[in-house]
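> Predicted model and sequence below, questions to follow.
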Amino acid sequence: MKKVLAATLILLLASPVCLWAMAPSPPDPPETGYGSTQFYITDSYTEYEMGDSGDGERVWWYVPEVLKNGDSAPVVIFLHGFLMVAPDIYMGHIEHLCSQGYIVIFPQFNKGGISGVIQDMMLNADQNDFLTRAIDATNLALTQLGGIAETDDMVLYGHSVGGLMALCWAGFDGPAVQRVVLASPCLDNTEAMPSFVSSMMEGLITNLDYEALGPATQCPVTILWGNDDALATASQMESVVDALPNAASIRLYTAFSDDNGNPEIIADHMACAQDDGWMPSLLMDMFGGDCEEDSLDYRYFYAGLDQALDGLIDMAFDMGAWSDGEPVVPVIEGLP
């Protein structure tokens, strides 16, 4: 009897592990089309860097060994989220772009180091300064790039507070871009912080006036959002659309979380980032979720920016299927 009970206990304890191991896995990267490797033309690039991190004026730019159009290439200006100053956090996406021959400029607009974080969070949290730094750093990189950068074919991509800055870019006389892609744009900086931090920052942040600056944007705009984003909320997405009355077109898409298998697909605020970078995983969770390269990256954020670079306005997303054949919850246009 004791042996039977022991065997039953072992079976019960092991069953969750077995179920976890047997759970369907999420889809791999697409084999063809946007977000895939189909359009890769090189497997190497050169990273350049200038500026001082402590002043928030560092800029990186990435030049593929083989440029998209031979002697020159379109440019992606890549604006990071609040305090996410390390390109490593988005390196999966940057390398995906470089592999297709695109030049990528990554301006750092937050100050680096502990003292810099304290300044940008508590002493001089002025988003107008952040955007000025980003524009100055981008202009510096464009000057260094010279003729290989196709300045008449640039796409601006911004995540979180970087998305807010992209929304205000034209109103701040940033370098002219032909298309804008906003990934979970966050209009309220304090919503991207833990409550105990945001309460301390009340009254310390000077926010960008996106309602006044947004109307300067006249090019097509694409917004990529996830339904489990608790920081850049659905109501904020509505405000983003309202702030763009003169955009040539606006398309808002929503991706959905899907718990059919393991690991789950989670469409949260950090879904478009691939690595925690310098930030401890626990802190990153408090700012909106884990950062890992997964099917939402390949099939949604990579694919969306790829389509913008190809000049598409109406986009389609192949979210694939779980290993058990169950389709992943599809992307919709608009809000749920």
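Received the coordinates, thanks.
> drop to CA atoms for contacts and neighbour counts, all remaining ones
Fine.
> For Asp324, which non-adjacent residue is spatially closest?
Pro24 (5.6 Å; CA to CA, 6 or more residues apart in numbering).
> Surely that neighbour is within a helix?
No. Read with DSSP: H, G, I helix; E, B strand; the rest coil, Pro24 is coil and lies in no helix.
> Asp259 is in contact with that one, correct?
No. Contact criterion CA atoms under 8 Å: Pro24 and Asp259 do not qualify, at 9.8 Å.
> Asp152 touches Leu142, doesn't it?
No. Between Asp152 and Leu142 there is no contact under CA under 8 Å: 11.9 Å.
> Compare neighbour counts for these two and give me the winner.
More neighbours surround Leu142 than the other of Asp152 and Leu142, with 19 against 12 (other CA atoms under 10 Å).
> give the contact list for the more buried one.
Ala149 (CA atoms under 8 Å, 6 or more residues apart in numbering).
> Also Glu211?
Ala243.
> Which of the helices or strands spans it?
helix 210-213 (DSSP states H and E).
> So which residues of the stretch 1-150 of the chain form helices?
With DSSP state H, counting those that start in this stretch as the criterion, the stretch 1-150 of the chain has helices at 2-22, 91-99, 113-118, 127-145.
> What is the first one packed up against?
Using 3 or more CA pairs under 8 Å, 6 or more residues apart in numbering; DSSP states H and E as the contact criterion, helix 2-22 has no neighbours among helices and strands.
> Then Trp225 would be within a helix, right?
No. Read with three-state DSSP, Trp225 is strand and lies in no helix.
> Tell me how many other residues surround it.
Other residues close to Trp225 by other CA under 10 Å number 30.
> Tell me which residues touch it, please.
By CA under 8 Å, 6+ apart, the residues touching Trp225 are Ala183, Ser184, Leu252, Tyr253, Thr254, Ala255, Ala267.
> Kindly recompute the last result at 7 Å.
Ala183, Ser184, Tyr253, Thr254, Ala255 (CA atoms under 7 Å, 6 or more residues apart in numbering).
> again, but for Ala321
Pro26, Pro27, Pro327, Val328.
> this is the comparison structure:
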Amino acid sequence: MPHAHPHPPTKPDYLPVYTSQHYAIQEYGDCADASFIRAYIPFNPYRDDNGRVKLIIYLHGFCLGASEIYQSHLLHLVQQGYYVFFPSYQRGFCRYGDTLPATMQDLIKALFNPFPISPHGWFNNAMRSVLHAYEQTRLADAHVDTYLFGHSLGGLFALSWPALAGEKVPEALLPRQIITANPIPDSESLIPTPIRIFGQMTGAYADRVDIAHTGRALDVPVGILHGNGDILVPVKAWERPFEMIASAHKRFYCAQNDPHGKPGLVADHIQAGIDTTFIPDVMAMMSVGGIASENNLNWRYIWHALDQVVRHNTRADQLSFAMGEWSDGVPVKSVRSGTPREC
């Protein structure tokens, strides 16, 4: 007898690859001046066949600087023996507050303090924090391969790292590959048009980060993970910007909404996150494009992409995804890939 409400696929067994279940979390800097960073440090670092350790710089989305929003992914990475740096590059929201009003005040500070808004300033905050953590964790004494992962605004910053960091960081902190989840193509993409125009007229924006400029410096493999349920940054918003990425090894991936079972799988803007309980669900839908929860889109899509690149050295434009089956045996909708137009 068919299931009335098929359940989504269960979580994979990661224990075989969790070779460093013991780890430390070191905090450096100050949330008030956007220098705060969490460094996830494995007690048993993973080393590849050449003896090299792995570092992942993980860049959060706009006003999503609390690591709790992505925490199980961060722990998934450090337990595999990877070092993970998570800079909170905007002011005032580095961890979940005790009450909702305090948290909302933190979000407002992150947006409007300092004024005018400076995406280049946010990027520089992240870069400086990463440099500090790199020195404090003594990774400068190790042989390190660095990978960049970013979500939303953090995805734009990850794609812009080679252009904006350039000679400002040691060669070890330049990425071998870049994976992003639902990135924005420029730093004003998430701002509604009337507010954006008003901001431009009043001088609210000090500067701008745009893949049309920073994409020219991208010469490493790039994988962009998107979803057809993203209403904040629709797939079509990437049609022209994708062409601006200079890398010969780039690919656009697109997960599909799948309402076959209960709960359904929604490939929305917040699909990389696992927890948005710091705000009510209605507000989450309006501000971050969905309600985050850890599910199959994390395990077999977002997480699996980065796992392939870091552990298996798969090139970012050659990723594959097996999305599993609903409890009634129906396959979960597959991931499309190619260019934004092909998704």
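Good, I have the coordinates. These figures come from a predicted structure and were not determined experimentally.
> Would you convert the contacts of Ala321 of the first structure into a markdown table that also reports distance to Ile77 of the first structure?
Below are these laid out as a markdown table (distance: CA to CA, whole Å):
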| residue | distance to Ile77 of the first structure |
| --- | --- |
| Pro26 | 30 |
| Pro27 | 29 |
| Pro327 | 33 |
| Val328 | 30 |
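> Doesn't Asp153 of the first structure lie inside a helix?
No. Counting by three-state DSSP, Asp153 of the first structure is not part of a helix but strand.
> what residue of the second structure matches up with it?
Using TM-score structural alignment, the partner of Asp153 of the first structure in the second structure is Asp145.
> any idea how far Leu131 of the second structure is from the residue nearest to its match when sequence neighbours are not counted?
Distances taken as CA to CA, 6+ apart put Lys54 closest to Asp145 of the second structure, at 5.0 Å, once the chain neighbours are dropped. Going from Lys54 of the second structure to Leu131 of the second structure by CA to CA, to the nearest Å gives 16 Å.
> More neighbours: which of Pro24 and Asp259 of the first structure?
Pro24 (20 against 14).
> After alignment, which residue of the second structure pairs with the more buried one?
Mapped onto the second structure by TM-score structural alignment, Pro24 of the first structure lines up with Pro6.
> Now Trp299 of the second structure: closest residue in space, sequence neighbours ignored.
Nearest one to Trp299 of the second structure, counting by CA to CA, 6+ apart, is Lys11 at 6.9 Å.
> what does Trp322 of the first structure give?
If you skip the residues right next to it in sequence, Trp322 of the first structure has Pro26 as its closest partner in space, 4.8 Å away by CA to CA, 6+ apart.
> likewise Phe82 of the first structure?
Val161 (5.6 Å).
> neighbours of that neighbour, just the number please.
Residues near Val161 of the first structure, counting by other CA under 10 Å: 29.
> Quick one: residues contacting it.
Taking CA under 7 Å, 6+ apart, one finds Gly81, Phe82, Pro185, Cys186, Leu187, Asn189 in contact with Val161 of the first structure.
> And Val155 of the first structure, how far from Cys18 of the first structure?
Distance from Val155 of the first structure to Cys18 of the first structure, by CA to CA: 46 Å.
> The stretch 51-200 of the second structure: strands as residue ranges?
Per DSSP state E, counting those that start in this stretch, the stretch 51-200 of the second structure carries strands over the ranges 53-59, 83-87, 144-151, 177-181.
> helices or strands next to the longest one in the packing?
Packing contacts for strand 144-151 of the second structure, counted by 3 or more CA pairs under 7 Å, 6 or more residues apart in numbering; DSSP states H and E, involve strand 53-59, helix 153-165, strand 177-181.
> Name the surrounding residues that touch stretch 237-256 of the second structure.
Contact partners of stretch 237-256 of the second structure, identified using CA under 7 Å, 6+ apart, comprise 185, 211-212, 215-228, 267, 316-317, 333-341, 343.
> Give me the buried entries from those.
Neighbour-count burial (16 or more other CA atoms under 10 Å) applied to the contacts of stretch 237-256 of the second structure gives 185, 211, 215-228, 267, 316-317, 333-337, 339-340, 343.
> Which of the residues you listed fall within strands?
Applying DSSP state E to those, the entries found in strands are Val222, Gly223, Ile224, Leu225, His226, Gly227, Arg336, Ser337.
> wait, the third one sits on Ile184?
No. Taking CA atoms under 7 Å as the definition, Ile224 of the second structure is not a contact partner of Ile184, at 10.5 Å.
> any idea how far Ile270 of the second structure is from Arg196 of the second structure?
Going from Ile270 of the second structure to Arg196 of the second structure by CA to CA gives 22 Å.
> Report how many residues lie close to Ala292 of the second structure.
For Ala292 of the second structure, using other CA under 10 Å, the count is 23.
> That one and His269 touch, don't they?
No. Ala292 of the second structure lies out of contact with His269 (CA under 7 Å); the separation is 9.3 Å.
> Over which residues of the second structure does stretch 87-106 of the first structure lie when aligned?
Using TM-score structural alignment, stretch 87-106 of the first structure corresponds to residues 67-86 of the second structure.
> Kindly check the end-to-end length of that stretch for me.
Where stretch 67-86 of the second structure starts and where it finishes are 7 Å apart, if you go by CA to CA.
> same question, stretch 207-217 of the first structure
For stretch 207-217 of the first structure, the separation between the terminal residues is 18 Å (CA to CA).
> looking at the second structure, where would I find the counterpart of it?
Stretch 207-217 of the first structure corresponds to residues 208-218 in the second structure, going by TM-score structural alignment.
> Go ahead and confirm Val53 of the second structure touches Thr146.
No. Using CA under 7 Å as the test, Val53 of the second structure is too far from Thr146 to be in contact (8.7 Å).
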